[in-house]
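> pasting the structure only:
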């Protein structure tokens, strides 16, 4: 892997927020030998909100197709939906995932906070919950202890159907929360991220309220606010949820495995653009700290290109770009 200059600019943290969890999974697949994975349960009120925010946007997705013909879809709605989708999805892929979870680069303080805010506005959970779950996923990938493996119930057709549901969205209804003391001590010690974590409810309100406010003001009508809320709030959140969850489910079940990883992660080209490059998932699991996941010809990785732009602007440094030597070793491992 390559890195940036020998010493970062003054505003950059001394070290990237890389995962503090490094021990390998138990050889017998027992999560109990890996310590306590969960330290508390979600309270009933936020647990009810999990169901609400999982299913209401999901229903909106089903309603979107018939409603798009002859009812309430303007170019303003399309623009707002696309704009908020890109903003919040990159907040997750570049921010929550490649930066906060894996430390693929170092970022200036202002950008760090902006990435935390944008990721929170995707309404996929507070930052520490998200990062803790994903670090745990990598530690126990497709083994006992993984919070969302589609292989958790076996390999029969019925078990895989059950596993797909569990990996895609069933796992989020478990009230047990991943141990943050173990998996996110860096974020617990970071006052900026403590603030972003506590602000999740208000950032969710902002994410849902901003589109109808803009739609209503631009059209100067309540109807403009209603359609903007439906498309750029509900439908957009539903899209970001299911695209992100597809990386957990589809990208561990079907697809290509050109890189040597210790789990069943795959590349699924069909999801590359909506996932901002996250669906080149096999390389990510083979080399988790890499800032780029899609390295082959035609493998578009919008998140990596965004990080490249940030690097050119001087907002990030020490970017861990993949090298030919590293990729050669990973390809050889897959062929062995």
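In hand now; what should we look at? Nothing here was measured: the structure is a model prediction, and the numbers come from that model.
> contacts, neighbours, all on C-alpha from now
OK.
> burial count for residue 15?
Neighbour count for residue 15, taken as other CA atoms under 10 Å: 12.
> pretty sure it contacts residue 106?
Yes: counting by CA atoms under 8 Å, residue 106 is a contact partner of residue 15 at 7.3 Å.
> what's the helix or strand for residue 249?
Assigned by DSSP states H and E, residue 249 belongs to helix 236-249.
> next helix or strand past that helix?
helix 281-286.
> Show residues contacting that following helix.
138, 247, 251, 256-268, 290, 293-294, 330 (CA atoms under 8 Å, 6 or more residues apart in numbering).
> Quick one: name whatever helix or strand follows it.
Counting by DSSP H and E, the element after helix 281-286 in chain order, helix or strand, is helix 302-312.
> immediately after that following helix, which helix or strand?
Assigned by DSSP H and E, the successor of helix 302-312 is strand 316-317.
> tell me, what residue is most central in this structure?
Centroid-nearest residue in the chain: residue 92, 4.5 Å away (criterion: CA atoms, centre = their mean).
> how much space between the residue nearest to that one when sequence neighbours are not counted and residue 205?
Sequence neighbours aside, residue 119 is the residue nearest to residue 92 in space, at 4.4 Å (criterion: CA to CA, 6 or more residues apart in numbering). Here the criterion is CA to CA, to the nearest Å. By it, residue 119 lies 14 Å from residue 205.
> what's the answer for residue 266, then?
Residue 266 is 35 Å from residue 205, where distance means CA to CA.
> Looking at the two, which is more packed in?
Taking other CA under 10 Å, residue 266 and residue 205 do not tie; residue 266 has more neighbours (25 against 12).
> dump the residue contacts of that one.
251, 252, 253, 254, 255, 256, 257, 279, 280, 281, 282.
> Check residue 152 too.
142, 143, 144, 163.
> buried subset of these?
142, 143, 144, 163 (16 or more other CA atoms under 10 Å).
> Just the buried positions in the host helix or strand of the last one, please.
Element membership of residue 163 [criterion: DSSP H and E] is helix 157-168. For helix 157-168, the neighbour count (16+ other CA under 10 Å) marks 160, 162, 163, 164, 165, 166, 167, 168 as buried.
> also this one, for the comparison:
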């Protein structure tokens, strides 16, 4: 079976929970809090030493870029950011952000197009440099999210604690960042067996720690090369490294949280799926915040399908298609889109 066909088949299977036995999801009413352990109704095992270390590393990854924002604000008091720092930050934001949206998401997770080996590897490396986790774990978690969107089994739904005000606020915090600290691992063997079978993607996944070092070392080195001083290197690391990572983190997490609570829903999705379109995030998220259409038609290579809906990720895929670097792109047809409209 061709890799693209296999990716697409697995992506489509992930949209249906039929392969999973979750009795609680079948009786979920859309408003009640989720059971803590819906897969088998058994308590999660105690964390091992390795799992505790992983939580500590996750906390560092989440908090360090955020603390950098405070440091950046302090440095900005009475001065301005250097143009070089801003340009480096913008360049790395675009490269790593598109690695996530075009590579991790629309390509590897949903099979929205077929890419050759070099393009697949480059996009996977770029996405890994976003500090959002290894590529196989990222894909598995996102496929699980689609299988159980806003129902028991969804790893980061804002409706986990119910739909009343207190539960909704708690749910937003959970869907934005709290889910990263839950002892609720997604089995990659179940949700991403195709990537586990891909030698290149396995290598990129194993290289994730080194790529995290690279994404910070690169702006530091470029700052030093351009400015010639430790100060230039440090400010480049701050802005084009830590602050850039923090911004991309929170934009991505906002698609998990805000784009299931706030915004418009012009397209029908599955029962209990509350994915929305949130236009203020469109440019920063490279088109990912046209989230309602994405959940209505997950394998589509374009998410922003209506007039005026900017979708930079789709534009990049179109460019790669014209250059002959990707093929079999799943562009949405007007007739198919029309069937999803409310």
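The structure has been received and is ready for your questions. Predicted model only: the values in this text are computed from it and were never measured.
> what's the TM between chain one and chain two?
Superposed pair, TM-score by TM-score structural alignment, normalised by the length of the first structure: 0.90. Supporting alignment: 320 aligned residues with a CA RMSD of 2.1 Å.
> The helix holding residue 249 of the first structure - contacts with which helices or strands?
When contacts are defined as 3 or more CA pairs under 8 Å, 6 or more residues apart in numbering; DSSP states H and E, helix 236-249 of the first structure sits against helix 44-68, helix 75-90, helix 157-168.
> Which residue in the second structure aligns with residue 289 of the first structure?
Alignment note (TM-score structural alignment): residue 289 of the first structure maps to residue 299 of the second structure.
> Share the number of residues neighbouring the counterpart of residue 85 of the second structure in the first structure, please.
Using TM-score structural alignment, the partner of residue 85 of the second structure in the first structure is residue 77. With neighbours defined by other CA under 10 Å, the count for residue 77 of the first structure comes to 24.
> go on, residue 234 of the second structure?
18.
> Kindly report the same for the one 3 residues further on.
Applying other CA under 10 Å, we find 26 residues neighbouring residue 237 of the second structure.
> what residues are up against the counterpart of it in the first structure?
In the first structure, the residue equivalent to residue 237 of the second structure is residue 229, according to TM-score structural alignment. For residue 229 of the first structure, the contacting residues are 208, 209, 211, 212, by CA under 8 Å, 6+ apart.
> Dump those residues into a markdown table; add distance to residue 320 of the first structure as well.
As requested, these are exported to a markdown table (distance: CA to CA, whole Å):
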| residue | distance to residue 320 of the first structure |
| --- | --- |
| 208 | 34 |
| 209 | 36 |
| 211 | 35 |
| 212 | 39 |
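> how much space between residue 159 of the first structure and residue 310 of the first structure?
Separation of residue 159 of the first structure from residue 310 of the first structure (CA to CA): 43 Å.
> Now do the contacts for the match of residue 289 of the first structure.
8, 11, 12, 106, 110, 111, 112, 330.
> next one: residue 148 of the first structure
Contacts of residue 148 of the first structure (CA under 8 Å, 6+ apart): 137, 142, 166, 167, 168, 171, 248, 249.
> Count residues in the vicinity of the aligned residue in the second structure for residue 252 of the first structure, would you?
Counting by TM-score structural alignment, residue 252 of the first structure corresponds to residue 260 in the second structure. Neighbours of residue 260 of the second structure under the rule other CA under 10 Å: 27.
> looking at it, residue 260 of the second structure is touching residue 278, isn't it?
No: in this structure residue 260 of the second structure lies outside contact range of residue 278 using CA under 8 Å: 9.3 Å.
> what's stretch 139-156 of the first structure aligned against in the second structure?
Matched against the second structure by TM-score structural alignment, stretch 139-156 of the first structure falls on residues 147-164.
> Look up the counterpart of stretch 87-99 of the first structure in the second structure, residue range please.
Counting by TM-score structural alignment, stretch 87-99 of the first structure falls onto residues 95-107 of the second structure.
> List the contacts of the matching stretch.
Residues outside stretch 95-107 of the second structure that contact it (CA under 8 Å, 6+ apart): 112-115, 120, 123-130, 135, 138-139, 248, 285-286, 288, 299-301, 313-314, 316-317.
> Please produce a PyMOL select command covering the buried subset of those residues.
Buried residues among the contacts of stretch 95-107 of the second structure (16+ other CA under 10 Å), as a PyMOL selection:
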select buried, resi 112+113+114+115+120+123+124+125+126+127+128+129+130+135+138+139+248+285+286+288+299+300+301+313+314+317
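> Just the element for the aligned residue in the second structure for the residue nearest to residue 92 of the first structure, please.
The alignment partner of residue 119 of the first structure in the second structure, by TM-score structural alignment, is residue 127. Assigned by DSSP H and E, residue 127 of the second structure belongs to helix 117-128.
> how close does the helix or strand just after that helix sit to the first structure?
Using DSSP H and E, the helix or strand that directly follows helix 117-128 of the second structure along the chain is helix 135-147. Its aligned residues in the first structure lie a mean 0.5 Å from helix 135-147 of the second structure after superposition (mean CA distance after the TM-score superposition for the first structure).
> Packing partners of helix 135-147 of the second structure?
helix 117-128, helix 188-191, helix 199-206.
> Can you give me every residue that contacts the equivalent of residue 67 of the first structure over in the second structure?
Counting by TM-score structural alignment, residue 67 of the first structure corresponds to residue 75 in the second structure. Under the criterion of CA under 8 Å, 6+ apart, residue 75 of the second structure has no neighbours.
> Residue 267 of the first structure versus the residue nearest to residue 25 of the first structure when sequence neighbours are not counted, what's the distance?
Leaving aside its chain neighbours, residue 25 of the first structure sits nearest to residue 140 (5.6 Å; criterion: CA to CA, 6+ apart). As defined by CA to CA, residue 140 of the first structure lies at a distance of 19 Å from residue 267 of the first structure.
> Out of these two, name the residue with the larger neighbour count.
residue 267 (29 against 25).
> That one matches what in the second structure?
Per TM-score structural alignment, residue 267 of the first structure is aligned with residue 277.
> Residue 190 of the second structure pairs with which position in the first structure?
Aligned counterpart of residue 190 of the second structure in the first structure: residue 182 (TM-score structural alignment).
> and what of residue 316 of the second structure?
Aligned partner of residue 316 of the second structure by TM-score structural alignment: residue 306.
> how close does that match get to residue 91 of the first structure?
Taking CA to CA as the measure, residue 306 of the first structure and residue 91 of the first structure are separated by 11 Å.
> swap in residue 30 of the first structure?
Distance from residue 30 of the first structure to residue 91 of the first structure, by CA to CA: 34 Å.
> between these two, who's got more neighbours?
Comparing residue 30 of the first structure with residue 91 by other CA under 10 Å, the one with more neighbours is residue 91, at 24 against 13.
> Run a quick neighbour tally on the nearest residue to residue 145 of the second structure once chain neighbours are set aside.
In space, and not counting its chain neighbours, residue 145 of the second structure is closest to residue 154: 4.9 Å by CA to CA, 6+ apart. By other CA under 10 Å, 22 other residues sit near residue 154 of the second structure.
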